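Undergrad: Build the 3D model from these lines:
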Amino acid sequence: MSQNSGDSGTGAHGGHGGHGGNTALLSSVLAGAKAEDRAALIAYLPAGFPTVDGGIEAVKAVIEGGADIVEVGLPHSDPVLDGPVIQTADDIALKGGVKIADVLRTVREGYEATGAPILVMTYWNPIDRYGVERFTAELAEAGGAGCILPDLPVQESALWRENAEKHGLATVFVVAPSSRDERLATITAAGSGFVYAASLMGVTGTRNSVGEQAQELVRRTRATTELPVCVGLGVSNAEQAAEVAVFADGVIVGSAFVKRMLEAENGAAGLDSIRELAGDLAKGVRRS
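TA: Below is the predicted model:
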């Protein structure tokens, strides 16, 4: 599936001065999963972790294992929305000196090797400092599919969206259970690619109610948009992936991959471990 979409998307990649973005590839992969009557599996990995080269290999490994789409995190010194596992990985990447150029290289090499859609997930501040026009042009040129911007308010996003659209990049906004219906409609109208529904898993034992909360958030979000709704929910195994896949268009998994890499004895073992987890999760999203 990724292979064919990758082939059709490759023409858009490079050499088209500013139109290299892969929004169409992202949409076709999400539509392809829907046609197979399953949710897409979306993996999140921070760039530069454990090293820049190691992070690129990790992107390839999860796609080989069965992930449909990858979100590459741009490590940030104050990741307010990330839990301790991702904060630890970000810290390692930042101590290793990761730069935006390394994030873009991760996208480029991951995309060139796999043909899968790759997005960047980042806080707004680094892009603002780097320059919106420059960042969108370079992300598109690297073959990126778009950007997830968890802390950019929709009402302040016009400059970003204008540049993203010009370069063929999706703009993915995050909605939460606390978002009111009216607000959901505003957010989904401004976004493209898919909607990221963030719902925290909470501590063990409260997972069922949180699942219901996520399901309700997806229902409310779908009432406002035709865009696919993908859920980031603290999913860490195939059973949970199958549960979420029943009601979501995509299942987003981050910490579980990062945790496996942090716990691995060495880089090679880490790659084997996340490839295996991607395989299990890929079975999970197909089971529902």
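Undergrad: C-alpha only now, for contacts and for neighbours.
TA: Noted.
Undergrad: Let me know the helix or strand that residue 44 is in.
TA: strand 40-46 (DSSP states H and E).
Undergrad: now that strand, how far from the chain's geometric center?
TA: When distances are taken as Cα atoms, centre = their mean, to the nearest Å, strand 40-46 is centred 5 Å away from the chain's centroid.
Undergrad: Which is the succeeding secondary structure element to that strand?
TA: Counting by DSSP H and E, the next helix or strand C-terminal to strand 40-46 is helix 52-65.
Undergrad: ok, back up a step: so which elements touch the strand holding residue 44?
TA: Here strand 40-46 touches helix 23-35, helix 52-65, strand 69-73, helix 84-95, strand 250-253, helix 255-263, helix 267-287, going by 3 or more Cα pairs under 8 Å, 6 or more residues apart in numbering; DSSP states H and E.
Undergrad: How about residues contacting that strand?
TA: The contact list for strand 40-46, computed with Cα atoms under 8 Å, 6 or more residues apart in numbering, reads 29-30, 33-34, 55, 58-59, 62, 66-75, 86, 89-90, 93, 249-255, 257-258, 281-282, 285.
Undergrad: relative to helix 255-263, how tilted is that strand?
TA: With axes from the mean of the first three to the mean of the last three Cα atoms, to 10 degrees as the basis, strand 40-46 and helix 255-263 are set at 40 degrees to each other.
Undergrad: Also this sequence, please, to line up against the first:
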Amino acid sequence: MTRYDTAFAALKEKNEGAFVPFIMLNDPSVEDSIEIISAAVEAGADALELGVPFSDPVADGPAIQKAHVRALDGGSTVRKALDVVREIRSRYPDLPIGMLIYANVAYVRGVDRFYREFAEAGADSILLPDVPVREGRPFDTAALEAGIDPIYIAPAKASAETLAGVAAHSKGYIYAISRDGVTGTERESSVEGLREVVENVNSYGGAPVLLGFGISSPEHVRAAIDAGAAGAISGSAITRIIDAHTEGEHPNPGRVRDTEALKQELTSFVSAMKQATIAS
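TA: I've put the predicted structure just below:
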């Protein structure tokens, strides 16, 4: 069993969903990133989705775009990202670690080398948000040879052909989104239509569904679980917490003003989001 298999099975046994925070690596620095990620795990995160900074993050809204830029201004590189993944893996041997990385990073590095390096660092899965499933075969082949689970996005209004492909080729989980657009546009608290989205994706079988885009409150997490998702991913809300505790603007690298204050706010947020996955 993979770490994802083990984690989802354990959560199902406890009648809980998964809460998965998205955190940008090396934002605003390598050292801060390690402390931020560790705080999220200690607060109850069931798995991680970690971003690798990139100069043209087309799937992301302003909050996460700013995190990309801030990390790059601070000197982030793929090598430094790999170093952080190694450190987090050494601290949390059993935790599922997923990566969100734009395809150009894989292409420039060399696809086989790219997957091999992240597998050796301890990553379990990689999602390339700008690669649709219909174009994913070369990446799938390299991922599976390296022991990495490929992950695909299931768009809210995708065709049957697309959803069938996503279900067939996503191995750790399926990243379902409830609306078109980029990250960071928060839904209203009614979160209407989630059940239809989840049921539509689930009808094609495949890996557990995690719902993302606009997940910013415990109410959103609870709605995702009630709609039948195995869990929820939250990124922009967490990025805004980090941003609020970071000073320095482009082109000057940022720095955390008060690490303990940041960790305290992040811990409260993650704890509340995790609590929302537990059936009452």
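Undergrad: Please state their TM-score.
TA: Superposed pair, TM-score by TM-score structural alignment, normalised by the length of the second structure: 0.89. Supporting alignment: 264 aligned residues with a Cα RMSD of 1.8 Å.
Undergrad: in the second structure, what residues pair with the strand holding residue 44 of the first structure?
TA: Aligning strand 40-46 of the first structure against the second structure (TM-score structural alignment) gives residues 18-24.
Undergrad: burial count for residue 266 of the first structure?
TA: Using other Cα atoms under 10 Å, residue 266 of the first structure has 11 neighbouring residues.
Undergrad: which residue is nearest the middle of the second structure?
TA: Central residue of the second structure (Cα atoms, centre = their mean): residue 49, 2.9 Å from the mean position.
Undergrad: Now which residue in the first structure aligns to that one?
TA: Match for residue 49 of the second structure (TM-score structural alignment): residue 71.
Undergrad: Could you pull up the contacting residues of that match?
TA: So residue 71 of the first structure contacts 42, 43, 44, 45, 118, 119, 120, 121 (Cα under 8 Å, 6+ apart).
Undergrad: Which residue range of the first structure does stretch 99-115 of the second structure align onto?
TA: Mapped onto the first structure using TM-score structural alignment, stretch 99-115 of the second structure spans residues 120-136.
Undergrad: Of all the residues in the matching stretch, which ones are buried?
TA: Within stretch 120-136 of the first structure, the residues that count as buried by 16 or more other Cα atoms under 10 Å are 120, 121, 122, 123, 124, 126, 127, 132, 133, 135, 136.
Undergrad: Any chance of these in JSON lines with distance to residue 107 of the first structure and secondary structure as columns?
TA: Below are these laid out as JSON lines (distance: Cα to Cα, whole Å; DSSP: H, G, I helix; E, B strand; the rest coil):
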{"residue": "120", "distance to residue 107 of the first structure": "8", "secondary structure": "strand"}
{"residue": "121", "distance to residue 107 of the first structure": "11", "secondary structure": "strand"}
{"residue": "122", "distance to residue 107 of the first structure": "13", "secondary structure": "coil"}
{"residue": "123", "distance to residue 107 of the first structure": "17", "secondary structure": "coil"}
{"residue": "124", "distance to residue 107 of the first structure": "18", "secondary structure": "helix"}
{"residue": "126", "distance to residue 107 of the first structure": "17", "secondary structure": "helix"}
{"residue": "127", "distance to residue 107 of the first structure": "16", "secondary structure": "helix"}
{"residue": "132", "distance to residue 107 of the first structure": "17", "secondary structure": "helix"}
{"residue": "133", "distance to residue 107 of the first structure": "18", "secondary structure": "helix"}
{"residue": "135", "distance to residue 107 of the first structure": "13", "secondary structure": "helix"}
{"residue": "136", "distance to residue 107 of the first structure": "13", "secondary structure": "helix"}
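Undergrad: Just the closest of those to residue 268 of the first structure, please.
TA: The nearest member of these to residue 268 of the first structure, counting by Cα to Cα, is residue 120 at 24.3 Å.
Undergrad: The closest one and residue 209 of the first structure, how far apart?
TA: To residue 209 of the first structure, residue 120 of the first structure is 30 Å away according to Cα to Cα, to the nearest Å.
Undergrad: correct me, but residue 236 of the first structure touches residue 258?
TA: No - counting by Cα atoms under 8 Å, residue 236 of the first structure does not reach residue 258; the two are 10.6 Å apart.
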